[in-house]
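J.: For reference, the sequence and a predicted model appear below.
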Amino acid sequence: MPDALLITEGDDEPPARGELLLHADLHNHTRLSDGIGWAGEAFASMRAAGLDVAAVTDHAYGPCEPAKTIDDEGWRRLGKLADAADEPGAFVALRGFEWSSTALGHMNVWGGDRWVEPLQTGGASTAIPAFYEWLAAGDELAGFNHPGREPGRFGLFRYDPRLARRLVALEMFNRDEDYLFEGVDGGEFSPLVACLDAGWRVGLAGVTDEHREGWGFHEGLGRTGLWAPSRTRDGVRAAMLGRRMFATRERGLRADARLNGTAMGRHVRYQGRIVEIELDFAAPEEWLGHPLRLQVLQRGEPVPEVVAEHDFRVSGGTLRLRTPLAEGDWTVLRVTDPARPADPRAGDLPGYRSAGHAVAYLSPFFTSPRG
């Protein structure tokens, strides 16, 4: 794979673009389903841990798992607790639920007044289209959770154009796991490839999927960076709708990128094969000078192809480089730490074992060839 050609690297601050970086955890559980501790405690704990945005998304299994599921009373209680914890301008508390099918997969739903469980949306063969029918009737946002863990893979990432705008997220980090490789060692495609090739245009998220107390304080678990116009529920919704997000497992990370001047999470038309990438990357002081690697990923089988990469040191500023880009529908930037071991499932997949431990996934650029 070719190295990207460095243009400039420095500690200059990125230009102000009218967005705030909000540190978020969008997937958590409490005693309202199968977690430990109460939802009010969860919101308070995540705020104390320094998060700007916290969602409680208790499981909706329904009567097939009565001890693990939210119910109508719990749903109403969660709404009141989220409203009490929400403080516009200071802290965003979200109510959601996790539609939970042990066969087809789990999906988070945020921002609505309704909830539903799989048995209400049909049997194994009809549950996904029926759930999508339910989603299409409202204005909630939704995302794919720990993708590929359940064998049905959301009906093989069944696509529904009615939800193209509001199905906003794919979890790349869940707890301490990197879902790029989920199922690859068993002959499946990477969930990232399967999801994007199915037509979904999702942002990439990291979550703790916390079932314990101490929400927000456990180290090394997934979290999401959101580039939002405000620290409010409306601002968070705008960031998610715009796919202005990145996934990481590190505290205090800042990551954003542009391709030919267009922000990550958006559609880019480009002419020719050479593009310019601008990476804004910063981390806490102890990271300064640490060597990392930027990888440029495009469609491949069973995992994305690493089409270019560049080693850099954390400076707290911007990195500008030129790189060849193949024709295709999407491009993802991945930041890794070669000094830490790669996921064991990376095996001999070209470009992955040597890249080491994944630090961040930035939301895709949705690309098209000339014309």
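T.: Looks like it came in fine.
J.: only C-alpha atoms for contact and neighbour calcs from this point on.
T.: Will do.
J.: Verify the contact between residue 152 and residue 103 for me.
T.: Yes: with contact defined as CA atoms under 8 Å, residue 152 counts as touching residue 103 (5.6 Å).
J.: Can you tell me how far residue 100 is from residue 175?
T.: 17 Å (CA to CA, to the nearest Å).
J.: Same question for residue 79.
T.: 25 Å.
J.: go on, residue 107?
T.: Taking CA to CA as the measure, residue 107 falls 16 Å from residue 175.
J.: Use this one as the comparison:
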Amino acid sequence: MADPGGGAWLAYDSLAVPDQTTSGLTRYRPVGEVRDGVTHDPIPGFGLTCHVDVLLVRGGEFHRPAAGGPIAESAAACYPRVAVDGQGVLWLAHRTMRQLPFGDYLAHVAVRAHVGADWSPPRLLPASDGTCSELSLRPAEQGVTVLYHGDGHAERHLAMLRGHMRPDAYATGEEALRREHLRLPSTERMAAGGHVGEGLVTVSTLRSDHPARPTELVAVVSQERGHEPVELAVGPRDHRPVGWPPNGDGAARQLFWGDLHRHSNVSRCGAGLDIGTDDHYRFADDLLGCDFWALTDHAENTSELNWHHLKKLANAFYRPGAHASLVGFEWTSFLYGHYNVIYAGDDGPIFSSVEAETDNPSKLWERLEPHEALTIPHHPAAWVYPTDWSYRHDRFLRLVEVFQACTGSYESDWCHRQYQDALAPGASVQDALAAGQRLGFIGSTDHGNGAAYVGVYSEKLDRASIVRALSERRCFAATRRGIVPELRVGGASMGEEVTLAEGEIPPLVFGAVGVSELSVVQLVRDGEVVASSQRAPSGRARLWVPLDLQLRSHDGGPRDMTGQLSIVGDATVVPTEWCQPEVTSIHATSVMWSTALPERYGKRYRPPGVVNIGVTIEGSAKALVTVEAGGVALRATLAELNAGCTSDARAEGCEIRARLGVGGLTGMGTTSWLVQADPGILRAGSWYYVRVIQVDGEAAWSSPVWVD
């Protein structure tokens, strides 16, 4: 924007997004960083601080209004705009995010005038609540004119609360509260009243309430300083197959990495953790090294204008052979689960779970019939919104998101890096496989808080090839780019189905390649580990006991699961270099942890939750091990724990369980491992997959092979 006195005004925002090259909330941390008394918060402080600022560029120099520095806003919602009216008054317009009851977000248009030495308080414009769409700011002789879009999100949300949350709902018990929430008809919480539709475009004119005065300026002094190095999630791009690519059919394929589940601020439900749409694409390509990528904003919170913009961006960033940006959205139902819809082409309609025509998975698939697409459920075992696995579709339902950086793993109860709410009965990934669903595995991210990946073996890096490879389940999930699991049954590889002839016993090969030292590689059959790289050190007379502990709070149970494991007698904790994020202290005869399980719906509902701790103990059979948390204590000798049976201790609302498992993540001394397993492991009617865990807790899961 030109300044009457010469030069040009620029408006911009800056936003720091932490932890984006990590694998999310459940990531392990170095033991050297463990500090006594630090409580692990499974849902860290929500919201990002965005700084909005303006600069005057004149004669090669930079000046800022004398207003005490940039304006701190709750989160970035759209690009700010600046204008100078005919009276010389400086104006700034931007969207500011506000939180609604139960965590939804909306973005209002806020306008400020710079009067003398300070900015005026923000004016929130009428009918501007809704999406994060861009706005236009034009100067007038006295004041400015603002053109913007709104969709009435706030009013619909509040109407939903008034109409469907009874005043006595909280007095009917916690389970009743949960059911009341899930029973909301077509105005579910996320949708806040239905698909946002087209909304309204409004023109507002504003004038300053104060006499015009010249804007006081301060010079911006350039300070030369070195920048801290940015840790990238990946090194140089290398699409050569790493490890043992699945090419049993003789086809030449490459390994590509991507993320099929990302939200921008269009979704308005990530507690201010999600950046803008344009930034996401650059972030994916430049920082995370993603070869393919999908922004999957919630259909229920996406306007037709947003959807047009999202498709346009995906097509603008699509570069076949270099980067395959995919068109997609999230279909979000609190009754049947959350699905990401990924199109193979450059266009497609958007469908909402709150519209009667697409309010369950079967109706969604019916509407998708003319299109080449995939529907991929995620966080299937989430307690509040589990996936209903009674719905099946061999064409559209081919994959499941087993791990997401935003939360953790939903592989099964008591799994590696299980998220604390992954307890919905019959809804985990293993539950789905046991029920007959034939699903390949992917990893992805969801909202902020890190990054996770899907590795895909594809002939080419273009939309059609990537979606075809995903549909054929030639893929795996990984918490970090570069970890590659391998599974072969004869000539078949991950994602394939094998029919054995009578008496046929094909070779069974499994293994992995890691980016750091491996801790364990496991072969899973029908939910049970049937082969593993894990071995107790040889030549030791003392017991070696890898323990997996689970601290479980039941519905309405305690939130504080702080506790400890202590040893009395001739035994010690086997040292490791990495530990779970909840751990606050590790010594030779004790491990301590601190965490608080989340509360939902304004802290009025305490859903079930778990905390899993892995520790390996070496010592005498008579050593006594005590585990305490949540007012419960479990005591057993090392011999009893080593017997292989699950031990548990219970109290009202809480229990502690212990079993033999992976334990502390000790190293295998190698970054790659491959073995031919006992062929007797194979049996018809079973499914198999590989789970690999590094010493730093990073992991990968191959898609299954089904043996018929």
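T.: Here it is on my side, so go on. Computed from a predicted structure; not experimentally measured.
J.: so residue 292 of structure 1 touches residue 334, yeah?
T.: No: between residue 292 of structure 1 and residue 334 there is no contact under CA under 8 Å: 10.4 Å.
J.: what residues are shared contacts of those two?
T.: Common contacts of residue 292 of structure 1 and residue 334 (CA atoms under 8 Å, 6 or more residues apart in numbering): none found.
J.: Does the most centrally placed residue in structure 1 belong to a helix, a strand or coil?
T.: Nearest to the mean C-alpha position of structure 1, by CA atoms, centre = their mean, lies residue 205 at 1.2 Å. Taken by DSSP: H, G, I helix; E, B strand; the rest coil, the conformation at residue 205 of structure 1 corresponds to strand.
J.: for it, what are its contacts?
T.: With CA under 8 Å, 6+ apart, residue 205 of structure 1 has these contacts: 169-173, 222-225, 245-248.
J.: again, 10 Å this time
T.: 24-27, 143-145, 168-174, 222-226, 240, 243, 245-248, 360-363 (CA atoms under 10 Å, 6 or more residues apart in numbering).
J.: Just the buried residues out of those, in ChimeraX syntax.
T.: Command for ChimeraX that selects the buried part of these, burial taken from 16 or more other CA atoms under 10 Å:
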select :24,25,26,27,143,144,145,168,169,170,171,172,173,174,222,223,224,225,226,240,243,245,246,247,248,360,361,362,363
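J.: Out of the contacts of residue 205 of structure 1, list just those in strands.
T.: When DSSP state E defines the strands, the subset of those inside them is 24-25, 143-144, 168-174, 223-226, 245-248, 360-362.
J.: gap between the residue lying closest to residue 591 of structure 2 once chain neighbours are set aside and residue 445 of structure 2?
T.: Nearest residue to residue 591 of structure 2, sequence neighbours excluded (CA to CA, 6 or more residues apart in numbering): residue 565, at 5.1 Å. According to CA to CA, residue 565 of structure 2 stands 32 Å off from residue 445 of structure 2.
J.: Neighbour count for these two, which is higher?
T.: Set side by side, residue 565 of structure 2 and residue 445 show more neighbours around residue 445, with 27 against 22, by other CA atoms under 10 Å.
J.: Which residue in structure 1 aligns with that one?
T.: By TM-score structural alignment, residue 445 of structure 2 lines up with residue 208 in structure 1.
J.: Does its match touch residue 176 like I think?
T.: Yes: Residue 208 of structure 1 is within contact range of residue 176, at 7.7 Å (criterion: CA atoms under 10 Å).
J.: and the longest helix for structure 1?
T.: helix 72-85 (DSSP state H).
J.: What helices and strands are in contact with the following helix or strand past that one?
T.: Downstream of helix 72-85 of structure 1, the first helix or strand assigned by DSSP states H and E is strand 92-101. Secondary-structure packing of strand 92-101 of structure 1 (3 or more CA pairs under 10 Å, 6 or more residues apart in numbering; DSSP states H and E): strand 20-25, helix 39-48, strand 53-60, helix 72-85, strand 105-110, helix 127-136, strand 141-144, helix 233-241.
J.: for those, which one ends up most surrounded?
T.: Stretch with highest mean neighbour count among those: strand 53-60 (a mean of 28; mean count of other CA atoms under 10 Å).
J.: Can you state the residues of structure 2 onto which that one aligns?
T.: Using TM-score structural alignment, strand 53-60 of structure 1 pairs with 292-299 in structure 2.
J.: distance between the ends of that stretch?
T.: End-to-end for stretch 292-299 of structure 2, by CA to CA: 21 Å.
J.: Then stretch 693-708 of structure 2?
T.: End-to-end distance of stretch 693-708 of structure 2 (CA to CA): 28 Å.
J.: Ok, stretch 97-116 of structure 1 next?
T.: 9 Å.
J.: Likewise for stretch 439-447 of structure 2?
T.: Stretch 439-447 of structure 2: ends 23 Å apart by CA to CA.
J.: in that stretch, what's buried?
T.: Buried, per 16+ other CA under 10 Å, within stretch 439-447 of structure 2: 439-447.
J.: Over to stretch 108-128 of structure 1?
T.: 108-111, 114-119, 121, 127-128.
J.: Then stretch 156-172 of structure 1?
T.: Buried, per 16+ other CA under 10 Å, within stretch 156-172 of structure 1: 157, 159, 163, 165-172.
J.: Go through those and name the one nearest residue 283 of structure 1.
T.: residue 172 (19.5 Å; CA to CA).
J.: What's the match for that closest one in structure 2?
T.: Match for residue 172 of structure 1 (TM-score structural alignment): residue 402.
J.: Check residue 77 of structure 1 too.
T.: Matched to structure 2 by TM-score structural alignment, residue 77 of structure 1 sits across from residue 309.
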